[in-house]
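K.L.:
next input, structure requested:
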Amino acid sequence: MLREDRWVGHYLPHWTSPERSRARYEIDGSGLRLRIDADQPDWREEDAPLRVSNLQTGVFSGPAGSPRGTHRHRPDGLVVRTETPEHVLWAPTAGHVEVTVSASVDEGCMLAAWLVGTEHLSEEDTGEICMFEIDADAVGEGKSHARCGVKAHSDKRLTTDMAEVVVPLDASKPHTWTAVWGPSGTIIGCEGIVVKHVPHAPDYPLFLLIDLFEIGPRSETAGLYPKTAHIHRVHGWDTSSAVP
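P.N.:
Predicted structure coming up:
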């Protein structure tokens, strides 16, 4: 069972409806398998075609009709559709996260892990640490490509610093990504090797999101579903108290 004291099985539910935001997943012998199913609706009609199954370590929104909520991804009048009670389950201001995954190789899919500003203290806290974004078509037998770094979004205190990195492994097989952040900056690693260093980091609470997207038109053949990726292990350490 998914631990309800640590995880919310929805993707930013305040910007859409519960059925559209609900994660499809199952727990098996190797961990948790995220799914995109043939009957899964688009996350939001305005963002279609886009389907997602996501786990996140908390939720926050203002009242219905307000613009307040975690990860305001669009600048064109985004408002809360489903008021979501504030649940800050795990949201360190500095920390260390390790995520072991097997990425999807299904057409149109992307597996990602992000640490995003909760915004429950201030609507300026919008920054993001992108641990990894792995497109299915970027996965290879001997090497894979991924994107990682820091995204400022609308936080003027940060500078977006993203990179495409090459890791010498088949990302469809279990491998571990790491993010460490605090006053000295942000370090992102893969299998113990540093792949990105950014000299700054968000210094406010961040939720962890791990998600499988299907981007683009739905596959015409229902037999291609479900599209899947595995989360094998997640460990997180809150080092906020150790920061002066």
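K.L.:
only C-alpha atoms from now on, for both contacts and neighbour counts.
P.N.:
Will do.
K.L.:
flag every buried residue along stretch 58-72.
P.N.:
Across stretch 58-72, burial judged by 16 or more other CA atoms under 10 Å covers G58, V59, F60, S61, G62, P63, P67, R68, G69, T70, H71, R72.
K.L.:
residues contacting it, please?
P.N.:
6-8, 12, 14-15, 77-91, 116-120, 123, 126, 207 (CA atoms under 8 Å, 6 or more residues apart in numbering).
K.L.:
related to what we said a few turns ago, among the buried residues of stretch 58-72, which pair sits farthest apart?
P.N.:
G58 and P67 (18.1 Å; CA to CA).
K.L.:
which SS class is the closest residue to S17 other than its chain neighbours?
P.N.:
Counting by CA to CA, 6 or more residues apart in numbering, S17 lies nearest to T82, which is 6.2 Å off, once chain neighbours are set aside. Secondary structure state of T82, per DSSP: H, G, I helix; E, B strand; the rest coil, is coil.
K.L.:
list the contacts for T82?
P.N.:
Per CA under 8 Å, 6+ apart, neighbours of T82: P13, H14, W15, T16, S17, P18, A64.
K.L.:
before we compare anything, build this one as well:
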Amino acid sequence: MWWDGIVTREALPAPPSRAPDLADDFTGPDLREDVWIDHYLPHWTTPSRSRARYDLDGDGLRLRIDEDQPDWRPEDAPLRVSNIQTGNFSGAAGEDRGTHRHRPDGLTVRSPGETRLLWTPSAGRIDVTVSAATDPGSMLAVWLVGSEHLDPRDSGEICVFEIDAEAVRGSEVTARTGIKAHHDDRLRTDMTEVTVPLDATRPHTWTAIWGPAGTVIGCEGRVVARFAQATDYPLILMIDLFETGGRSHTYPKTARIHTLRGWHA
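P.N.:
This next block holds a predicted model:
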């Protein structure tokens, strides 16, 4: 039973009746190049550091952090990431223009590349089914972040969820969710924690619905958070597995993405 201590959580709206604009079950022998870039914000670092480690094994996409994997940037160590994303934008080498200027310590472009906008809705819905990581020091996250290719202010983020391995507790899980303004002064950062009664190591579905009426976040068909604000510019979908606490325990550290459905509004 879905229960927040006061009332039963309301049901999410049904998905659109039409076919999704993006659907991926990760069943092919290779990651789809028409949808995914298998590097984490590659313009801020170098290819060997941004490249994702993953398997496609018939049960979705298994993201990995391997023992020999380098830190995303030497300046940020310890921080290792395996990520897939549906677009990317960067300025020229040495500039500070690029997707997701999320760090306050002066990111500059090291590996400039062409602008690639493979799936970047300005409003819509995504349903993503995942199994969370349980390896100590790891975190699974799904974000929608502004591409910034039109305007540096278009940098806001819809954080669908961030789940720390330590927050996966048998029959319940606590996740962070909400809005991050970053460099968009039209937004305000509004993050919250939600606890939902499920085994997050098993497949479960998170939903984000956003548009002029605001943003709704759901899990397993129920609303877990509402926000009056939303972005209104192209967003890049990012699915990330992080290791933030330094090398420890056994490897690989893993999380799994089973299916994804997305609709433009």
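K.L.:
TM-score for these two?
P.N.:
Here the superposed chains carry a TM-score of 0.95, computed using TM-score structural alignment, normalised by the length of the first structure; 236 aligned residues with a CA RMSD of 0.7 Å.
K.L.:
rewinding a little: in CSV: the contacts of T82 of the first structure, plus distance to P217 of the first structure and secondary structure.
P.N.:
Output for the contacts of T82 of the first structure, formatted as CSV (distance: CA to CA, whole Å; DSSP: H, G, I helix; E, B strand; the rest coil):
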residue, distance to P217 of the first structure, secondary structure
P13, 22, helix
H14, 24, helix
W15, 21, helix
T16, 20, coil
S17, 21, coil
P18, 22, helix
A64, 30, coil
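K.L.:
can I get the residues you listed in a markdown table including distance to E141 of the first structure?
P.N.:
Formatted as a markdown table, those follow (distance: CA to CA, whole Å):
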| residue | distance to E141 of the first structure |
| --- | --- |
| P13 | 36 |
| H14 | 39 |
| W15 | 38 |
| T16 | 37 |
| S17 | 38 |
| P18 | 37 |
| A64 | 47 |
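K.L.:
rewinding a little: relative to P42 of the second structure, how far out is the aligned residue in the second structure for the residue nearest to S17 of the first structure?
P.N.:
The alignment partner of T82 of the first structure in the second structure, by TM-score structural alignment, is S111. Distance of S111 of the second structure to P42 of the second structure, computed by CA to CA, to the nearest Å: 7 Å.
K.L.:
aligned partner of L2 of the first structure in the second structure?
P.N.:
With TM-score structural alignment as the criterion, L2 of the first structure lines up with L31 in the second structure.
K.L.:
to clarify, my last question referred to T70 of the first structure.
P.N.:
In the second structure, T70 of the first structure lands on T99 (TM-score structural alignment).
K.L.:
and for P202 of the first structure?
P.N.:
Using TM-score structural alignment, the equivalent of P202 of the first structure in the second structure is T231.
K.L.:
give me every residue that touches that match.
P.N.:
Counted by CA under 8 Å, 6+ apart, T231 of the second structure has contacts S122, A123, G156, E157, I158, L187, W210, G211.
K.L.:
the counterpart of T244 of the second structure in the first structure: how many residues sit nearby?
P.N.:
In the first structure, the residue matched to T244 of the second structure (TM-score structural alignment) is I215. The tally of other residues near I215 of the first structure (other CA atoms under 10 Å) stands at 18.
K.L.:
try S248 of the second structure
P.N.:
So S248 of the second structure, with other CA under 10 Å, has 12 neighbours.
K.L.:
host element of it?
P.N.:
Of the helices and strands defined by DSSP states H and E, none includes S248 of the second structure.
K.L.:
ok so, going back, now the buried members of the contacts of T231 of the second structure.
P.N.:
S122, A123, G156, E157, I158, L187, W210, G211.
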